[in-house]
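In: what would the 3D arrangement of this be:
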Amino acid sequence: MSSAIGAMRRVPHRPTAVLPPARDVDHRRVAGTAEGIVAHTVPGTTHIRLSGEIDAARLGEALGALAALDAAEPGAPVVLDARDVTFMDSTGVAFIETVHRTCAATGTPVHLLDPPASVTDVLALVGLEQAVPTVRTARSRPSRRPHRGHRSFCTSGPRA
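Out: As a prediction, this is how the structure comes out:
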């Protein structure tokens, strides 16, 4: 899986958090932030949590998660937990596609866990919704749609 890191631009990154096997881990406490990309492994699974805005500012974290993916147990399923993503641009799409291609090359299953509609809309737009299966859990909450199609940069009324 070492080709995964070369697929995205190389920049310095923060080390990924290695979390204890726990059902409900407080990622904000472990990662030190409420947003970002955090990877951890438990025996038999690599769990990558995406939260907040997944854009170019998260590129270093994405590379760290890809490094964790390279070091993961071969063939262990990969779960992309996207339930807390509020926005995703082409950087997030490229990350998901890189994870998918890396896993497909080794026959490793990858699943997208509880993505909001904004994420599934973007993946459908680029044709990835069939490549990365979506898994809905009982804990899945209804998706919140702060925007449709694109993020509005105008927060006030119409321009004069």
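In: CA only for contacts and neighbour counts going forward, please
Out: Noted.
In: give me the most central residue, the chain.
Out: Compute the mean C-alpha point of the chain, and by CA atoms, centre = their mean the closest residue is residue 50, 3.9 Å away.
In: and this one, please, so the two structures can be compared:
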Amino acid sequence: MDLIEHSAAAGTIRVDIQENRTVVVLVGEIDAALRSEASACMGVALVAGDPVVIDSTQATFIDSSGIAFVLQLHLAASEAGIPVTLRDPHRVLRDVLDMVGLSGELPSAV
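Out: From the prediction side, this is the model:
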């Protein structure tokens, strides 16, 4: 079930509530144009209280505001005791996290 889905010209962020987990899906270009969508999705993910999986398998680009969203989600969830993992087989997000020295912050989802 998609709770939130907004789209800009080139990107989308949505939250899928699944059994026992919340999946935050990043699609296309994740940038500053999605700031309000990112905030709304973060709220939904945190309120659900289930483990969070950030799925960036469909992301093609992530700028600094996209990285900030991911790290803020991770920090807020960690403070609430909610585990966060990353699903990124295409490595778009992982490569950027590596470049900024934060690759160890998010474990990979199985």
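In: quick one: map the residue nearest to the centre of the first structure onto the second structure.
Out: Here residue 50 of the first structure is matched to residue 26 in the second structure, going by TM-score structural alignment.
In: its match sits in which helix or strand?
Out: Take DSSP states H and E as the rule and residue 26 of the second structure turns out to sit in strand 21-30.
In: elements contacting the helix or strand following that strand?
Out: If you walk from strand 21-30 of the second structure toward the C-terminus, the next helix or strand you reach (DSSP H and E) is helix 35-48. Here helix 35-48 of the second structure touches strand 2-7, strand 11-18, strand 21-30, helix 64-79, going by 3 or more CA pairs under 8 Å, 6 or more residues apart in numbering; DSSP states H and E.
In: any idea of the angle the second one forms with helix 35-48?
Out: With axes from the mean of the first three to the mean of the last three CA atoms, to 10 degrees defining the directions, strand 11-18 of the second structure sits at 10 degrees from helix 35-48.
In: can you check the first one too?
Out: Counting by the same axes, to 10 degrees, strand 2-7 of the second structure lies at 170 degrees to helix 35-48.
In: outside of strand 2-7 of the second structure, which residues touch it?
Out: Residues outside strand 2-7 of the second structure that contact it (CA atoms under 8 Å, 6 or more residues apart in numbering): 12-17, 34, 37, 40-41.
In: what about 7 Å?
Out: By CA atoms under 7 Å, 6 or more residues apart in numbering, the residues outside strand 2-7 of the second structure that reach it are 12-17, 37, 41.
In: need those residues in CSV (columns: distance to residue 61 of the second structure).
Out: Listed next are the contacts of strand 2-7 of the second structure as CSV, based on distance: CA to CA, whole Å:
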residue, distance to residue 61 of the second structure
12, 11
13, 13
14, 16
15, 19
16, 21
17, 24
37, 16
41, 19
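In: can I get those in TSV with neighbour count?
Out: What follows is the contacts of strand 2-7 of the second structure, written out as TSV (neighbours: other CA atoms under 10 Å):
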residue	neighbour count
12	22
13	27
14	24
15	26
16	19
17	19
37	19
41	24
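In: now, which of those residues sits nearest residue 80 of the second structure?
Out: Nearest to residue 80 of the second structure out of those is residue 41 (CA to CA; 16.0 Å).
In: and the residue mapped onto that closest one from the first structure, how far from residue 92 of the first structure?
Out: Counting by TM-score structural alignment, residue 41 of the second structure lines up with residue 65 in the first structure. Here the criterion is CA to CA, to the nearest Å. By it, residue 65 of the first structure lies 12 Å from residue 92 of the first structure.
In: ditto for residue 131 of the first structure
Out: Distance of residue 131 of the first structure to residue 92 of the first structure, given as CA to CA: 15 Å.
In: swap in residue 78 of the first structure?
Out: Counting by CA to CA - residue 78 of the first structure and residue 92 of the first structure are separated by 16 Å.
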